[in-house]
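Asker: Let's see this in three dimensions:
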Amino acid sequence: MARSIVLTAAVLLCSGALFSAFVPAARPVVSAPKVSGTTAAVTTALIAPQAAFADEGAVWIPALSAIGAGFAIGLAAIGSGVGQGIASGRCIDGISRQPEVADDLRGVLLLSLAFMESLTIYGLVIALVLLFANPLIK
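Answerer: Below you'll find the predicted structure:
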């Protein structure tokens, strides 16, 4: 025990970590007035349309379309994944409680999974339209 304490102290003293741990207090920094999230969102919403129709070289619409495509496919996949997980779990619970209705539950489960997956495909279609056939770009 004493040996480990001595070795730890030696390593700390040799590396200088003991003395570099003490950092002087930072001087107060005068910051700009704080802006709430609502104010920033409203300002962005007011500025973005004018910036999107700027002169040559404006990349706002393609950039925002790419972000929108990412959100479309991401939210569709997350929502569908959660829904499919819940439905599959409930189906397994139902089959474990009443094994005699397993065939009926399996058929209903597969049909409902197909409908849930179609919503993900709609999100993919929206993302592809925003990326490759964007109606907002002239």
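Asker: going forward, measure contacts and count neighbours with C-alpha atoms only.
Answerer: Fine.
Asker: Would you state the helices of this protein in chain order?
Answerer: 2-15, 17-20, 37-52, 60-97, 102-132 (DSSP state H).
Asker: which stretch among those helices comes nearest Lys138?
Answerer: For the helices of the chain, the distance to Lys138 is smallest for helix 60-97, at 10.4 Å, taking CA to CA.
Asker: I have a second one here; can you model it like the first so I can compare?
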Amino acid sequence: MEALGLVYISAAIMIGLAALGTALGFGALGGKLLEGSARQPEQAPALQGKMFLMAGLLDAVPMIGVGIAMYLIFAVAPGLAG
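Answerer: Modelled structure (predicted):
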């Protein structure tokens, strides 16, 4: 029964750390966009387009973490319980 609890705790930690990493990434990305736009205002539209591309790629990190956590909860944990 201890292993079952560890699976749930590890899934929760995985989701939490993925969300924390994504939040830090978005903060750094937005800060660099503002910094680059302040230095070269004529490049702001190009920088904004690249920022949205990177934001889309950065969004994949927590989705992958949630997918692996759901695998742990729904595929690994029932095998440990029975």
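Asker: Fetch the TM-score of the aligned pair.
Answerer: TM-score for the superposed chains, counting by TM-score structural alignment, normalised by the length of the second structure: 0.87, backed by 80 aligned residues with a CA RMSD of 1.6 Å.
Asker: Could you dump the helices of the first structure into a markdown table with distance to Lys138 of the first structure added?
Answerer: A markdown table is the format used below for these (distance: least, CA to CA, whole Å):
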| stretch | distance to Lys138 of the first structure |
| --- | --- |
| helix 2-15 | 63 |
| helix 17-20 | 59 |
| helix 37-52 | 12 |
| helix 60-97 | 10 |
| helix 102-132 | 12 |
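Asker: can I get the ones you listed in a markdown table with mean neighbour count?
Answerer: Converted to a markdown table, the helices of the first structure look like this (neighbours: other CA atoms under 10 Å):
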| stretch | mean neighbour count |
| --- | --- |
| helix 2-15 | 11 |
| helix 17-20 | 10 |
| helix 37-52 | 11 |
| helix 60-97 | 16 |
| helix 102-132 | 16 |
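Asker: ok, the spatially most central residue of the second structure - contacts?
Answerer: Of all residues in the second structure, the one closest to the mean position by CA atoms, centre = their mean is Pro62, 3.0 Å from it. Residues near Pro62 of the second structure by CA atoms under 8 Å, 6 or more residues apart in numbering: Ile15, Ala18, Ala19, Thr22.
Asker: Now check the second structure for the residue matching Ala72 of the first structure.
Answerer: Aligning on TM-score structural alignment places Ala72 of the first structure opposite Met14 in the second structure.
Asker: thought that match was touching Ala69?
Answerer: Yes - contact criterion CA atoms under 8 Å: Met14 of the second structure and Ala69 qualify, at 6.7 Å.
Asker: Can you give me the neighbour number for the residue lying closest to Met1 of the second structure once chain neighbours are set aside?
Answerer: Nearest in space to Met1 of the second structure, with sequence neighbours left out and distances taken as CA to CA, 6 or more residues apart in numbering, is Ala81 at 6.8 Å. Applying other CA atoms under 10 Å, we find 11 residues neighbouring Ala81 of the second structure.
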